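**Student:** Okay, here's the prediction I keep looking at, along with the sequence it came from:
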Amino acid sequence: MEWAVHSCVNMAWTPAGEAVNSARLAEYYSLPGAYLNKQLQALVRAGILVSVSGPRGGFHLARRPENVTVLDIVLALEGADPVFRCEGIMASVPNADMERNVVRTCLISQTMRQAELAWRQALARQTIAGLADSMDRRFPQDRQKALRYLAVGS
């Protein structure tokens, strides 16, 4: 996930429609190229990125960066299923109350569902544009370094 979010931030910094080469991205971050490319292809399938073929090919954002949230990326890579799945183990303890809906009444399950909801809401509020702008303000040299290395816009 981290790799995909960083890659999308790099793409937000590039001129609109200009492709970022996935091999250069992988090299820049010292990542395994095949696995990064697999993540980027998942983002293409989710409509977050566009894949461009040819000698100047690569990937670019399919939507404006303010219309791509971190949650969009997480869902594209991990799916929409909840991370925590209550198995209802309280129904298996000796003398369990068989009338009780343990999934709905289990405080551990409720805690985990509330935490996941808060996590998803926080990720939905964070856009790639917001991250790119924040990173550029705090570490302006990072944008220029990335763009020079990726040979985008030069």
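**Tutor:** Thanks, I have the structure now.

**Student:** CA only for contacts and neighbour counts going forward, please
**Tutor:** Fine.

**Student:** just the strands in this protein please.
**Tutor:** With DSSP state E as the criterion, the chain has strands at 49-52, 58-61.

**Student:** Quick one: list the elements packing against the last one.
**Tutor:** Going back to what we said before, that points to strand 58-61. Counting by 3 or more C-alpha pairs under 8 Å, 6 or more residues apart in numbering; DSSP states H and E, the packing neighbours recorded for strand 58-61 are helix 2-13, strand 49-52.

**Student:** Can you add mean neighbour count and give the ones you listed back as CSV?
**Tutor:** Output for the helices and strands packed on strand 58-61, formatted as CSV (neighbours: other C-alpha atoms under 10 Å):
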stretch, mean neighbour count
helix 2-13, 20
strand 49-52, 19
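
**Student:** isn't residue 56 right next to residue 19, touching?
**Tutor:** Yes. At 7.0 Å, residue 56 and residue 19 qualify as touching, with contact defined as C-alpha atoms under 8 Å.

**Student:** what about versus this one:
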Amino acid sequence: MKLGDGVEAAIHCAAMLAGVEGDGTLPGNAMAEAFGQSPSYLLKHLKALTGAKILESVPGPNGGYRLARSAEQITLLDIVLAVEGREPAFRCGEIRQKGAYALDASAYVKPCGINVAMLKAERAYRTALAETRLSDIVADFTADADPRVVAASCAFVAQNQRPQSSKTRTINERKMP
């Protein structure tokens, strides 16, 4: 199974956004620069994450992206489904019922064994992704990565983080009950 490159970029961006403090944001262009991605390519995936309510997009001069919920509440499955869609990776086309030796449909009452096996594998894969939280990825990175990489990542976030403007903060405070 091969996932699109957007999944890797989306997970890295979400992990980076986990380091944003308070109501701050990171601009999409900064994240594209950090990971050597085309801004238009990355923005497509950030939009998908926003649509799935994994990220929040904040407009304005201090705008950018931030997590819509805590890293503990976001799984890798959430991110994969946002980017790749909910369809299984394997889609059975029932080719056993086509071609030179195809029989009448009544000969194929049992489900295709290949489809059954592939969907079983898909369920196991999705279960593993659902058990892995974004916070786990961030904690493992902080604990296991070369300290220079951790320091560089933290410095990048600190340098590019935009504080939430007081106007936006006031609007959001009015919305709170």
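**Tutor:** Sure, I can see it. This is a predicted model, so every value here is computed, not measured.

**Student:** quick one: TM-score?
**Tutor:** Aligned and superposed, the two chains score 0.90 in TM-score terms (TM-score structural alignment, normalised by the length of the first structure); 153 aligned residues with a C-alpha RMSD of 2.0 Å.

**Student:** Which one of the strands of the first structure lies nearest to residue 76 of the first structure?
**Tutor:** When the strands of the first structure are compared by C-alpha to C-alpha, strand 49-52 sits nearest residue 76 of the first structure, at 10.8 Å.

**Student:** if I look at the most far-flung residue of the first structure relative to its centre, how far off is residue 103 of the first structure?
**Tutor:** Most distant from the centre of the first structure: residue 95, at 44.0 Å, with distances by C-alpha atoms, centre = their mean. Distance, residue 95 of the first structure to residue 103 of the first structure, by C-alpha to C-alpha, to the nearest Å: 17 Å.

**Student:** Any chance of the helices and strands packed on strand 58-61 of the first structure in TSV with distance to residue 109 of the first structure as columns?
**Tutor:** Below are these laid out as TSV (distance: least, C-alpha to C-alpha, whole Å):
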stretch	distance to residue 109 of the first structure
helix 2-13	27
strand 49-52	35
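
**Student:** so which of those gets nearest residue 138 of the first structure?
**Tutor:** Minimum separation from residue 138 of the first structure across these (C-alpha to C-alpha) falls at helix 2-13, 14.0 Å.

**Student:** mean deviation (superposed) between that closest one and the second structure, please.
**Tutor:** Averaged over the aligned pairs, helix 2-13 of the first structure sits 0.6 Å from the second structure after superposition, using mean C-alpha distance after the TM-score superposition for the first structure.

**Student:** Would you mind giving the residues in the second structure matched to that helix?
**Tutor:** On the second structure, the counterpart of helix 2-13 of the first structure by TM-score structural alignment is residues 8-19.

**Student:** and for that stretch, what are the contacting residues?
**Tutor:** Stretch 8-19 of the second structure is contacted by residues 25-26, 31, 35, 42, 45-46, 49, 55, 65-67, 70-71, 76, 79, 83, 134-135, 137-138, 153-154, 157 when judged by C-alpha atoms under 8 Å, 6 or more residues apart in numbering.
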